[in-house]
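Q: Prediction below, plus the sequence it came from.
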Amino acid sequence: MGALEGKTAIVTGSSRGIGAEVAKLLAADGAAVVVNYRQKAPRANKVVAGIEEAGGRAVAVGADLTSPEGAKALVDAARENFGGLDILVLNASGGMETGLGEDYAMRLNRDAQLNMLEAAVEAMPAGSRVVFVTSHQAHFIHSVPTMPEYEPVALSKRAGEDALRAKLPQLEAKGISLVVVSGDMIEGTVTATLLDRARPGAIEARRAEAGKLYSVEEFAAEVARMVTADVPSGHTEYAGGAESFLKQSRP
């Protein structure tokens, strides 16, 4: 039996990339997983099929987290399919896409994260855990400048982290812990691809500065590990390449 046997997890933005890998890892450890997608049902169904073929349990649920109904749909799915909710991985993010409105980054990276948390908390018992996934560029944005093309996303993700941290007393009262996982640019992600398109050579430059960038699989393993890690609520886990950011952020 895995460490998460009998537990249920929601992983937002899990039809591909980091979220999909996290969903697979949690399922392999025994959790039933709600796989969330916004538009690409076939991709999400493929993730679910892979989990089920490996002996796990999962369901794909389409939900736009920027809509009021999105968060509720995911929580309802966890309850109806698996009987409850114990783990929330806030992985969905974006903001570099075009045509979704000037405020899209803030609506997704701050407002939707907070709405998802508030919906989930109502279903989560004491001992549950919330994991928020962010980047070093966002986590340190107020002390370490980032590329102009990424700055709106970084500011909105930091605003999301701050909004979640403001809920720590409420979470503590319910016995629910919050952990933040901060990583460098990740090879092969949508954000990295869009950023490299906007500023050719950006990823190669960051790779040279950091020495190594995590792959999707490597970073997902770090995120999944923090679901059960023995760390205090409010802990920030730095997954690779944070040394230069920490050095620059010190007074």
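A: That came in fine, so what should we check first?
Q: Please make it C-alpha for all contacts and neighbour counts, starting now.
A: Noted.
Q: how far does stretch 145-162 sit from the chain's center?
A: 15 Å (CA atoms, centre = their mean, to the nearest Å).
Q: Got another one to weigh against that:
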Amino acid sequence: MSENGNKVAIVTGASRGIGAAIAERLAADGFTVVINYAGSVGPAEALAARIEKAGGRAITAQADVSDPAAVARMFDAAKAAFGRIDVLVNNAGIMQLSPIAEAGDELFDRQVAINLKGVFNGLREAARRLRSGGRIISFSSSVVGLLQPGYAVYAATKAGVEAMTHVLSKELRGRNITVNAVAPGPTATELFLQNPQEVIDRLTKLTPLERLGQPQDIAATVAFLAGPDGGWINGQVLRANGGII
């Protein structure tokens, strides 16, 4: 059995894209995976079936991460099903772009609710419930460093995630729980590839490696932080972006 055998990982926003790649990678590494989704159950159930077919263990858990009670229920369900929670991956998030002068209240409020409060809700439950040796991994973004026009609200929510990551790593002193964030650059998800081709080409050329990140690249970064080799990394933001900044 791998060193991760019997360990349980909750992955938020895990039904598709980077979240699905993370769930599959952690399952392959021996974790039992709780696949969180907000809306349609179909993709989450299909992912769970793929993981089970490959020899892993997975369940699905519906929860809107912006709702504190729903997040608490998700943790309750994981604990009831498996008796323990070892890893939280705060992956769920949305991105809506607009110059500040044109941004509506709904755009601001929704991104703060999901990207910032949603991560806070997960951090709070994980801080209360994770076992010794646990890992908390949240998602920032390399746009925090790029600071491009149109990204102000999204980047602000992710900067808040980085601040909470640094602080919580210190608040959990003595618990043997690491708290880190991953900040991807442009990644070839289904959503990203809906951009105009000129945008895709421009962002591809920005990185010295001259390619887009793949969901598996980000999943490998998360697997490192969640696994035995990541135990001495704490309070850090790992910029998995091919050198874009």
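A: Thanks, I have the structure now. Predicted model, so just to flag it, every value in this text is computed and none were measured.
Q: how about the helices in the second structure?
A: For the second structure, helices defined by DSSP state H occupy the ranges 17-28, 41-53, 68-82, 105-111, 118-129, 143-146, 152-171, 197-206, 215-226.
Q: The second one - contacts with which helices or strands?
A: Think helix 41-53 of the second structure. helix 17-28, strand 32-37, strand 57-62 (3 or more CA pairs under 8 Å, 6 or more residues apart in numbering; DSSP states H and E).
Q: Out of the helices of the second structure, flag the one nearest I59 of the second structure.
A: I59 of the second structure sits nearest to helix 41-53 of all those, at 6.2 Å, using CA to CA.
Q: Give the buried residues for that closest one.
A: Across helix 41-53 of the second structure, burial judged by 16 or more other CA atoms under 10 Å covers 44-45, 47-49, 51.
Q: related to what we said a few turns ago, so of the helices and strands packed on helix 41-53 of the second structure, which one's packed in deepest?
A: With neighbours taken as mean count of other CA atoms under 10 Å, these reach their highest mean count in strand 32-37, at a mean of 27.
Q: just how off-centre is that one within its chain?
A: 12 Å.
Q: That one to helix 17-28, inter-axis angle?
A: 160 degrees (axes from the mean of the first three to the mean of the last three CA atoms, to 10 degrees).
Q: mean shift of strand 32-37 of the second structure relative to the first structure?
A: For strand 32-37 of the second structure, the mean deviation from the first structure after alignment is 0.5 Å (mean CA distance after the TM-score superposition for the first structure).
Q: Which residues does that strand contact?
A: The contact list for strand 32-37 of the second structure (CA atoms under 8 Å, 6 or more residues apart in numbering) reads 5-15, 23, 26-27, 44, 48, 56-64, 78.
Q: now the helices of the second structure in a markdown table, with distance to A240 of the second structure?
A: A markdown table is the format used below for those (distance: least, CA to CA, whole Å):
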| stretch | distance to A240 of the second structure |
| --- | --- |
| helix 17-28 | 13 |
| helix 41-53 | 24 |
| helix 68-82 | 27 |
| helix 105-111 | 22 |
| helix 118-129 | 19 |
| helix 143-146 | 12 |
| helix 152-171 | 14 |
| helix 197-206 | 14 |
| helix 215-226 | 7 |
